[in-house]
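Enquirer: Sequence first, then the predicted structure, then my questions.
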Amino acid sequence: MLRMNDGRDIPALGYGTYQIPDAQAGIIVRRAIDAGYALVDTAAIYGNERGVGDAVKGEDVFVTTKLWNDRHGDAAAALDESLALLGLDAVDLYLIHWPVPEAGGFVDAWNALIDLRAAGKARSIGVSNFLPEHIEAIVEATGVTPAVNQIELHPHFQQREARAFHAEHGIVTQSWSPLGQGDLLADPAIVAIAERHHASAAQVVLAWHLAHDLSAIPKAADEAHMRDNRRATDVALEAHDIEAIDALDREDGRIGPNPRTFGM
């Protein structure tokens, strides 16, 4: 568990549901919960909140959902819609999905999330894909610091400046796409560490996130991969392992959209 700046705890390792169809989400997310995941991450734009809600019903699971870009001026109604689909009275964490800075609505959206937390519909509030400049803008306007910033983060794109900013402000850094893409899991450094620890490459990468006090939300539709990822908590990396993975950072490592321009 990681402590957020609002005094609540968030599981360090969660389960992401991006691109899981609503019709299959109930079964797949239920398997993730049975495998030991205590955090499930969804979003309005994923279109699978109803299925996720079916899976978490009656379970003691930390649920995150997100406000999409076209609802910055209508966050209260958007969250009500998400809660209805999820079958919940409140979510554990509600995030602004992207800042869309040129649209100019993310500060108003943050004000709305503050009100939603006060109303008890979101126990914690945060942001996703925000750069330090965007966080500074909402804190200056409201005096309220996000509990979490969920950003693309993996060994090829380590976001060190953002992580340092988050640490300075007590913000939990949560990694989306924590396993990266392409050849990352075949990288010789990762493979060598995995062999030494009798672990999979994915477990080693997730253990690296956990060693840096990051929250990670890998997605896996296959039950074997799901359980394999969950066992990353059993992998204890040594300092030289972490340093070897730290050295894999690349200037061209981003695989997702740029928060400065996405959504314009």
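Expert: Here it is on my side, so go on.

Enquirer: contacts, neighbours, all on C-alpha from now
Expert: Will do.

Enquirer: quick one: contacts of stretch 76-96?
Expert: 44, 49-54, 57, 62-69, 71, 106, 109-110, 112-113, 116, 120-128 (Cα atoms under 8 Å, 6 or more residues apart in numbering).

Enquirer: what's the spacing between stretch 55-63 and its chain's center?
Expert: Between the centre of stretch 55-63 and the centre of its chain there are 17 Å (Cα atoms, centre = their mean, to the nearest Å).

Enquirer: those helices in this protein, which residues are they?
Expert: Under the criterion DSSP state H, helices of the chain are mapped to 22-34, 49-56, 75-86, 106-118, 132-142, 160-168, 188-197, 201-211, 223-230, 239-246.

Enquirer: nearest to Pro178, of those?
Expert: Counting by Cα to Cα, Pro178 lies closest to helix 201-211 out of these; the figure is 7.0 Å.

Enquirer: buried subset of the contacts of stretch 76-96?
Expert: Neighbour-count burial (16 or more other Cα atoms under 10 Å) applied to these gives 44, 49-54, 62-69, 71, 106, 109-110, 112-113, 116, 121-128.

Enquirer: now Met226: how far from Gly16?
Expert: Here Met226 is placed at a distance of 10 Å from Gly16 (Cα to Cα, to the nearest Å).

Enquirer: So Val205 sits against Leu179, correct?
Expert: Yes - with contact defined as Cα atoms under 8 Å, Val205 counts as touching Leu179 (6.5 Å).

Enquirer: which residues are in contact with both of these two?
Expert: Counting by Cα under 8 Å, 6+ apart, the contacts common to Val205 and Leu179 are 154-155, 185.

Enquirer: Narrow those to just the buried residues.
Expert: 154-155, 185.

Enquirer: Looking at the residues you listed, spot the one nearest Val235.
Expert: Leu185 (15.9 Å).

Enquirer: Next up, a structure to set beside the first:
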Amino acid sequence: MTTVPSLQLNDGNSIPQLGYGVFKVPPADTERAVSEALEVGYRHIDTAAIYGNEEGVGAAIAASGLSRDELFITTKLWNDRHDGDEPRAALGESLEKLGLDAVDLYLVHWPTPARDNYVHAWTKLIELRDAGLSRSIGVSNHLVPHLERIVAETGVVPAVDQIELHPAHQQRAVTEWAAARGVAIEAWGPLGQGKYDLFGTAPVTAASVAHGKTPAQVVIRWHLQKGFVLFPKSVRIERLRENLDVFDFTLTDAELAAIDSLDQPDGSGRVSSDPNEVN
């Protein structure tokens, strides 16, 4: 079975670098998909309250026979649960659905800047971590101004920032800020969600031919060598295996640089929502 490397987080915990995400996996399919992911070797599962499929993740965990310490489970606080003591209630609901006493990572899903309550949400996540309900805490879709503010007002640096990241949208302002502070970057939509012809670009095609790997495997390898955690999504077991078969080759510095050059620094490569506009 493939052994996925782990990265050490800034709080001393470790995280498997390649995981399985269940964004847009229908609730009815989630138990099967996660069970298959665990069967082929994934141990890091990323879900969220808003996905509506935490119960399926929990059922797959319960049926897997794996010990709790073999797994890394992430879920997220949705935008309408930031105020008051709602984060604690929300995490309690997620834990019940997952069948767990604690998650390994709990994230503020979006900063929702127009609501101006993401600092409060972050303060509550610190309390939840201290209460042992999540081993690590972090954020998702937070840009540099959001990150700077939560650190300035609480003194606590997130362990993780999970952001849209793929070759056309590399978010270097965020990744450089994070690297300077030991914040792990998790890439969602790491293959561009099929919304542009990433696999047909010259750098990806050339590396695919050179290494005898699929374009998807090349892009996954690019993320790994950049030091990102990522969650390529599939509900097909053959693709799950393919996405995990990326540890027997290494991209050259020239190949990495060529894929780096696909970035659209003006933000035009974004394929999903702007974090400043999600509220």
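Expert: Sure, I can see it. Keep in mind that what you see is a predicted model, and the values were worked out from it rather than measured.

Enquirer: What residues does the corresponding residue of the first structure for Glu255 of the second structure make contact with?
Expert: Matched by TM-score structural alignment, Glu255 of the second structure corresponds to Asp241 in the first structure. Asp241 of the first structure makes contact with Ile193, according to Cα under 8 Å, 6+ apart.

Enquirer: Kindly recompute the last result at 10 Å.
Expert: 189-190, 192-194, 196, 204, 208 (Cα atoms under 10 Å, 6 or more residues apart in numbering).

Enquirer: Just the buried ones among the residues you listed, please.
Expert: Using 16+ other Cα under 10 Å, the buried ones in these are 189-190, 193-194, 204, 208.

Enquirer: Quick check: the gap between the aligned partner of Ile28 of the first structure in the second structure and Ser268 of the second structure.
Expert: Under the alignment by TM-score structural alignment, Ile28 of the first structure pairs with Ala33 in the second structure. With distances taken as Cα to Cα, Ala33 of the second structure is found 33 Å from Ser268 of the second structure.

Enquirer: More neighbours: which of the two?
Expert: The neighbour comparison of Ala33 of the second structure against Ser268 (other Cα atoms under 10 Å) goes to Ala33, with 24 against 10.

Enquirer: Excluding covalently adjacent residues, which one is nearest to the equivalent of Glu277 of the second structure over in the first structure?
Expert: Alignment note (TM-score structural alignment): Glu277 of the second structure maps to Thr261 of the first structure. Closest residue to Thr261 of the first structure in three dimensions, ignoring its sequence neighbours and counting by Cα to Cα, 6 or more residues apart in numbering: Val100, at 7.0 Å.

Enquirer: so which of the buried ones among the contacts of Asp241 of the first structure would you say is closest to Ile138 of the first structure?
Expert: Distances from Ile138 of the first structure to those, taken by Cα to Cα, are shortest for Trp208, at 30.5 Å.

Enquirer: re the thing from before, tell me which residues touch the closest residue in space to the match of Ile28 of the first structure that isn't next to it in sequence, please.
Expert: Excluding its sequence neighbours, the residue lying closest to Ala33 of the second structure (Cα to Cα, 6+ apart) is Val235, at 5.6 Å. Applying Cα under 10 Å, 6+ apart to Val235 of the second structure gives the contacts 22, 25-26, 29-30, 32-34, 36-37.

Enquirer: Dump the residues you listed to CSV, plus distance to Gln162 of the second structure.
Expert: CSV is the format used below for the contacts of Val235 of the second structure (distance: Cα to Cα, whole Å):
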residue, distance to Gln162 of the second structure
Val22, 14
Val25, 18
Pro26, 22
Asp29, 24
Thr30, 21
Arg32, 25
Ala33, 22
Val34, 20
Glu36, 24
Ala37, 21
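
Enquirer: separation between the aligned residue in the first structure for Thr112 of the second structure and Ala119 of the first structure?
Expert: Matched by TM-score structural alignment, Thr112 of the second structure corresponds to Val100 in the first structure. For Val100 of the first structure, the distance to Ala119 of the first structure (Cα to Cα) stands at 26 Å.

Enquirer: Those two: who's more crowded?
Expert: Val100 (22 against 11).

Enquirer: give the contact list for that one.
Expert: By Cα under 10 Å, 6+ apart, the residues touching Val100 of the first structure are 69-70, 72, 106, 129-130, 134, 259-264.

Enquirer: And for Ile28 of the first structure?
Expert: 17, 20-22, 34, 51-52, 55, 220-223, 226.

Enquirer: By neighbours, which of those wins?
Expert: Within those, most neighbours by other Cα under 10 Å means Val52, with 29 neighbours.

Enquirer: Excluding chain neighbours, what is closest to the residue mapped onto it from the second structure?
Expert: Matched by TM-score structural alignment, Val52 of the first structure corresponds to Val57 in the second structure. Nearest residue to Val57 of the second structure, sequence neighbours excluded (Cα to Cα, 6+ apart): Glu31, at 5.7 Å.
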